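Q: This is a predicted model, with the sequence first.
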Amino acid sequence: MASLAGEIERQGPAVPLDDIDRALIRRLSVDPRTSQRQLAREINMSGPTVGERIARLERAGVIRGYTVSVDWAALGFPVLVYIPISIAPGADLAQILTTLRAIPELEELTAVTGTYDLMARFRLRDHTHLQTLLLEDLWPVEGLQRIETFLSLGEVPAPGLLDRLLDQHTADD
């Protein structure tokens, strides 16, 4: 699994943040479409200064993008499935990753420690869709030693995570 190291996204060092940076991140996390002018009014700064701060946070990788929260059930993909994967020794990891990444329903693929090597998360329509995923997309993949299937019963939100971690960041300064 040493070859997996080259595929894992590398983490950078923690970026120092001040109270204004944290306020901007909090406000943008609530509504990423908030204008810089509105942000400037809310934190009593000039628009250009807010723009410079946001640009600095983007360059530093603190803000990695702006996103839309999707209701997957409304789009016809209400089933969330986690599939832990063990890779056979000597298997062609590059080919396995290429094959897995090509599956349209793959939402996330994470390298993990423990009994398994990877944890895949898929968004599916129904039981038949899961059956097709397993029989046609996963089981035929050369080098997969073992997989399991965990069906989600529903997501349990952890509200306030960003605020809690930003508060911890403040305490660690």
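A: Cool, got the structure.

Q: contacts, neighbours, all on C-alpha from now
A: Noted.

Q: What's the first helix or strand after the helix or strand hosting residue 97?
A: When secondary structure is defined using DSSP states H and E, the element that contains residue 97 is helix 93-101. Remark: after helix 93-101, the chain's next helix or strand is strand 106-111, criterion DSSP H and E.

Q: could you give the angle of that following strand to helix 93-101?
A: Using axes from the mean of the first three to the mean of the last three C-alpha atoms, to 10 degrees, one finds that strand 106-111 and helix 93-101 are set 150 degrees apart in direction.

Q: name the helices or strands packed onto the lengthiest strand in the chain?
A: Taking residue count as the measure and DSSP state E as the definition, the longest strand of the chain comes out as strand 79-87. Counting contacts by 3 or more C-alpha pairs under 8 Å, 6 or more residues apart in numbering; DSSP states H and E, strand 79-87 is packed against strand 118-124, strand 144-147, strand 150-151.

Q: go with 10 Å
A: Contact analysis of strand 79-87 by 3 or more C-alpha pairs under 10 Å, 6 or more residues apart in numbering; DSSP states H and E lists strand 106-111, strand 118-124, helix 127-132, strand 144-147, strand 150-151 as its packing neighbours.

Q: want to compare, so here's the second one:
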Amino acid sequence: MSRTLFCKCLQFGWGKYLEPVSFCLERLGDINQWEGSDHPTSWPTVYLAHSLKLKERLGIYKALQFLGDFFLQEKDEVTSISLFTLTLEGFTEMDVHRSRAECMIRIGDISNKHGDFLKALKLWEQARPLFERSSQAKSIQHINERLAGIGQDVKEQHKMTLAPLTELNAPVGMVEELDKDLSEDESENEEARLVAV
């Protein structure tokens, strides 16, 4: 589908149909869908605001992942790796295989670029079965190409020193804080509805 069609659907459904609006915003917010075109960078932010308003947890994490892609495209690796690490934690809790794997790929690519081949290798290897579970043959092929580019000496070293995923310097507790905020908002809304009744 073209971006123009998504925009038309969005205009038609805005304020009336929540699910189609969320669907369109998710497609428009994913800047990787529109490579080679002049993509407005505001879509990931609009998708995040929409998801926060509806308290759509999966949408919030996807929008943050898309913002991570945007910052990576802008060469701001510090911000992008923070966003990918946060969303990886969230997708792991929600058991969303494909999105987890995508975050691992991004963090692995950044690690590889900065010479941390062991971390890159570990993340890519962990991402492959997640892509397999979500039937992403093209992504599996890309991982195999990445792994083929890693030297045998690094692979041997990797077998001897398997570091835990917690060494990603994840902003520990941010997912719990977000969940707590969403739960508190839901409780307040429920209390307000009860008072109104």
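A: That came in fine, so what should we check first? Quick caveat: nothing in here was measured; it's all calculated off a predicted structure.

Q: Overlay the chains and give the TM-score.
A: The TM-score (TM-score structural alignment, normalised by the length of the first structure) is 0.29; 76 aligned residues with a C-alpha RMSD of 4.7 Å.

Q: quick revisit: tell me what angle the longest strand of the first structure forms with helix 93-101.
A: Using the same axes, to 10 degrees, the interaxial angle of strand 79-87 of the first structure with respect to helix 93-101 works out to 170 degrees.

Q: how about the residue nearest the centre of the second structure, what does it touch?
A: Centrality entry for the second structure: nearest residue to the mean C-alpha point is residue 65, 3.1 Å, by C-alpha atoms, centre = their mean. Residue 65 of the second structure sits next to 29-30, 44, 48, 59, 71, 80-88, 99, 102-103, 106 when contact means C-alpha atoms under 10 Å, 6 or more residues apart in numbering.

Q: What about these, which are in helices?
A: Judged by DSSP state H, the subset of the contacts of residue 65 of the second structure located in helices is 29, 44, 48, 59, 71, 80-88, 99, 102-103, 106.

Q: Skipping adjacent residues, who's closest to residue 102 of the second structure in space?
A: Nearest non-adjacent residue to residue 102 of the second structure, counting by C-alpha to C-alpha, 6 or more residues apart in numbering: residue 127, 7.5 Å away.

Q: Excluding covalently adjacent residues, which one is nearest to residue 106 of the first structure?
A: Distances taken as C-alpha to C-alpha, 6+ apart put residue 122 closest to residue 106 of the first structure, at 4.6 Å, once the chain neighbours are dropped.

Q: burial count for the one you found?
A: Here the number of neighbours of residue 122 of the first structure (other C-alpha atoms under 10 Å) works out to 20.

Q: didn't it look like it was pressed against residue 84?
A: No. Applying C-alpha atoms under 10 Å as the test, residue 122 of the first structure and residue 84 come out as separate, 11.1 Å apart.

Q: shared neighbours of the two, anything?
A: By C-alpha under 10 Å, 6+ apart, the residues touching both residue 122 of the first structure and residue 84 are residue 109.

Q: Around the residue nearest to residue 102 of the second structure, count how many other residues there are.
A: Applying other C-alpha under 10 Å, I find that residue 127 of the second structure has 24 neighbouring residues.

Q: Distance-wise, check it relative to residue 146 of the second structure.
A: Using C-alpha to C-alpha, to the nearest Å, we find residue 127 of the second structure at a distance of 12 Å from residue 146 of the second structure.
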